[in-house]
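> one predicted model, sequence on top.
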Amino acid sequence: MNSFLIVRLGSLGDVVHGIPVAAALRQEFPSSRIDWMVDPHYVELLNLVKGIDRKIPVDPRAIKHGRGRVRFKETLRELREADYDAAIDLQGLLKSAMLARSVRARRTIGFPRKHLREPLARLFYTVAPDPGDATHVIYKNLALLAPLKVTDRRLRFPIEIPYTPTLIQVVQRFDPVGYVLINPGAAWPNKQWPPERFGQVAAAIARDFGWKSLVLWGPGEQELAHAVVAASNGAAEPCPPTTITDLVGVTRHARMMISGDTGPLHIAGAVSTPIVSLFGPTRPERNGPWGLYDVAISRVHHCSCVYERTCKKAERCIDDISVAEVMSAVHRRVAARG
């Protein structure tokens, strides 16, 4: 086989979860062409991944009309000329399935109906292998390689981490003691632990270990970061503005990441940074940290709003997680690090 197209448009964490598929393909087919169709926001992340030949930016919101539609038609024509042996849809939505099928690869591979959020996507796949008892989304993704006879499906994240000016600034600022990363934000309000408690965790980490905390923030989250800092009794400070490349580097050099279920958490997993994670409405066994010693504190079994962006109750299940419980997890993770 000579050429493959991966389709996983977003989000950030989901793109991270797809990287082992590209790595396994490269391991099995070292001379093949491996391309990836992705939302333009995440091309920067894939530029750090060794073994991907071409990153194809496609914004499904922009291809329906105007210049975006014209550009997509040109892109689609190029993709069809590539004559892919297989297009692999890791997203499992109707839009991604249609995009995967539209390139006219010899095979379009996706999940069977029972594993799809939008079951109609199955109509666009020519092959739909069953992931079996795989629980985590990474292993579900890797199971899609079975029809291609890829047997070595070990987790690999071949990410190159450049020393950007922001990374150098952060490392020098906290040298030689290092820093803990706290990530209070999340796209879903239902996944956000109260910022005041993150601040209290930062204060406790400084008291118990002598480490200061660096608080990550993304677009629209600066006030959230400041709330964490304000509650930390001087133990935390906001991170400088970061690109995705900066984020990967700053995460790799951290002593630990403390975060809810969101993109930076999964980047930490990919670069082997120790993790303590907090889960409310989502299942850590499906999309939580996969490292042997990483800790996931979960309330999903008590949640009535599982996989919903906002909570329907006055008190969210994630709010039931206490500062003491998080600090206990921090101590366990530090002890396990060796």
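Now that the structure is in, tell me what you want to look at.

> only C-alpha atoms from now on, for both contacts and neighbour counts.
OK.

> please point out which parts of stretch 94-106 sit buried.
Neighbour counts over stretch 94-106 (16 or more other Cα atoms under 10 Å) mark 94, 96-105 as buried.

> just put the residues you listed in JSON lines and tack on secondary structure and distance to P129.
Output for the buried residues of stretch 94-106, formatted as JSON lines (DSSP: H, G, I helix; E, B strand; the rest coil; distance: Cα to Cα, whole Å):
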{"residue": "L94", "secondary structure": "helix", "distance to P129": "17"}
{"residue": "S96", "secondary structure": "helix", "distance to P129": "17"}
{"residue": "A97", "secondary structure": "helix", "distance to P129": "15"}
{"residue": "M98", "secondary structure": "helix", "distance to P129": "18"}
{"residue": "L99", "secondary structure": "helix", "distance to P129": "19"}
{"residue": "A100", "secondary structure": "helix", "distance to P129": "16"}
{"residue": "R101", "secondary structure": "helix", "distance to P129": "16"}
{"residue": "S102", "secondary structure": "helix", "distance to P129": "20"}
{"residue": "V103", "secondary structure": "coil", "distance to P129": "20"}
{"residue": "R104", "secondary structure": "coil", "distance to P129": "19"}
{"residue": "A105", "secondary structure": "coil", "distance to P129": "17"}
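
> also this one, for the comparison:
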Amino acid sequence: MSDIPRRILIIRNDKLGDFVLSLPAFALARRAFPHAHITALVPEYTRELAEACEYIDEVLVDRHRDTSWSHVLRLCHDLRAHDFDAAIALFSIGRVGLALWLARIPYRLAPATKIAQIFYNHRLRQRRSRSEKPEWEYNCDLVRRCITHFGDGDTSTPAPPFLHFPRDEITDLREHFCAQHTIHRDARLIFLHAGSGGSANNLSLEQYATLAAAIFTRIPAVHFVLTAGPGEEEVVHALANLLTGIPHTVYHSTQGLVNFARHLAIADLFIAGSTGPLHIAGALDVPTVAFYTRRRSATALRWQTLNSEDRRLAFSPPDGVEKTDMSAIDVDAAAVTLCRTFFIT
């Protein structure tokens, strides 16, 4: 058993959904090391969400993202200034590994993969390419290895939600949102995110429109909120044009990720492909319906959301068709299943 670390760095500096799926790992570290100062190394575009996470004491922005020697040295300087005892790279890349090594952080842990592993003095073989468990579980496994190295702390999986806001705040926001958009206060709010952010295959806009119509037929007291992030305005308005006669509102998020997350917290259901907003909804423990390919690196298991098991549904192309053929998903059948699961008792 080694001395308990006082200052821990946890690194997840890639895409939004990847960072959100690291939140259980941060929760696990916080529970095991309650007195440690936990810092997250993230890119600028997930900084705001990281700062809203109760398990994180400090956020360090990875501003030196090219592989030049000068940028590696600048990152090394930033790391040395924080005097970390331990660093856990949930996502390992060479320049970060080199900076950690140059910063002489005593305990450096990462997946045993790629050439970057040479910079770490502790490694865990995970074989993530096999996609045998959820991404968030791979992240937690790394933190569990750190916990067992330093002692015998609790390594059980934390329970959702992993993001939350005060209940009164969300109740007031929902009332304001409904009043602002002339939505009946008792309507079921189904948030639908048709954008993909370029990160995953998704349903077509026509499929989403068919899905919405099938839901509306079964649950008339529903109102769809079509969400759009930066650069997705054209997509969301194209979908809105397909929803003739179906009550809907376009919500374009322009005030940052935390404000966007607050709005997702008012949803009765969130529907999307495998993308960052889906994972924010899951972290809030909002019920979700997600559409995935069957490609091994992009399955419903690998990119499972963080919400409770009874609050998530996933649909993929059936056997016998191309694994990435999202057009083969029966959205009418999906509508029946989600209505029975979440709305019809």
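Arrived safely. On a predicted model such as this, the values are computed, not experimentally measured, just so you know.

> before we move on, the earlier item: pick the one among the buried residues of stretch 94-106 of structure 1 closest to P289 of structure 1.
S96 (25.2 Å; Cα to Cα).

> quick revisit: now, among the buried residues of stretch 94-106 of structure 1, which is nearest to W290 of structure 1?
Distances from W290 of structure 1 to those, taken by Cα to Cα, are shortest for S96, at 25.7 Å.

> wait, doesn't that closest one sit right on R8?
Yes. If you go by Cα atoms under 8 Å, S96 of structure 1 and R8 touch, sitting 7.3 Å apart.

> between these two, what contacts are shared?
D89 (Cα atoms under 8 Å, 6 or more residues apart in numbering).

> what residue of structure 1 matches up with T227 of structure 2?
With TM-score structural alignment as the criterion, the equivalent of T227 of structure 2 in structure 1 is L216.

> hmm, that match is touching V170, no?
No. If you go by Cα under 8 Å, L216 of structure 1 and V170 don't touch, sitting 11.9 Å apart.

> neighbour count for those two, which is higher?
Neighbours were counted for L216 of structure 1 and for V170 using other Cα atoms under 10 Å; L216 has more, 25 against 20.

> now for the more buried one: which residues touch it?
Contact analysis of L216 of structure 1 by Cα under 8 Å, 6+ apart lists 181-185, 225, 238-239.

> and the residues you listed as TSV, adding distance to N287 of structure 1 and neighbour count?
As requested, these are exported to TSV (distance: Cα to Cα, whole Å; neighbours: other Cα atoms under 10 Å):
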residue	distance to N287 of structure 1	neighbour count
L181	20	28
I182	19	30
N183	17	28
P184	18	28
G185	17	28
A225	24	26
P238	27	19
C239	25	20
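
> over in structure 2, see which of those residues survive.
When you map these onto structure 2 and apply both residues aligned by TM-score structural alignment, their matches' Cα atoms under 8 Å, the shared contacts are 181-184, 225, 238-239.

> which ones among the contacts of L216 of structure 1 are found in helices?
Judged by DSSP state H, the contacts of L216 of structure 1 include A225 as members of helices.

> show me which of the contacts of L216 of structure 1 is closest to V201 of structure 1.
Nearest member of the contacts of L216 of structure 1 to V201 of structure 1, counting by Cα to Cα, is I182, at 9.2 Å.

> quick one: the strands in the stretch 201-338 of structure 1?
212-215, 236-238, 256-260, 275-279, 295-298 (DSSP state E, counting those that start in this stretch).

> returning to that earlier point: pick the one among the contacts of L216 of structure 1 closest to M257 of structure 1.
So of those, ranked by how close each gets to M257 of structure 1 (Cα to Cα), first place is L181, at 4.7 Å.

> that closest one -> structure 2?
In structure 2, L181 of structure 1 lands on F191 (TM-score structural alignment).

> D141 of structure 2 matches what in structure 1?
D141 of structure 2 maps onto A143 in structure 1, with residues paired by TM-score structural alignment.

> quick one: contacts for that match?
129-131.

> shared with structure 2, which of the residues you listed?
Taking both residues aligned by TM-score structural alignment, their matches' Cα under 8 Å, not one among the contacts of A143 of structure 1 is also touching in structure 2.

> who wins on neighbours among those?
P131 (19 neighbours).

> neighbours of E223 of structure 1, just the number please.
The number of residues packed near E223 of structure 1 is 11, by other Cα under 10 Å.

> look up how far P195 of structure 1 lies from it.
10 Å (Cα to Cα, to the nearest Å).

> in stretch 13-26 of structure 2, what's buried?
Buried, per 16+ other Cα under 10 Å, within stretch 13-26 of structure 2: 13, 16-26.

> would you map the helices across the stretch 201-338 of structure 1?
Counting by DSSP state H, counting those that start in this stretch, the stretch 201-338 of structure 1 has helices at residues 222-230, 244-252, 263-270, 284-287, 323-337.

> read off where the third one ends up in structure 2.
Equivalent residues of helix 263-270 of structure 1 are located at 276-283 in structure 2, counting by TM-score structural alignment.

> gap between the matching stretch and the chain center?
Offset of stretch 276-283 of structure 2 from its chain centre (Cα atoms, centre = their mean, to the nearest Å): 5 Å.
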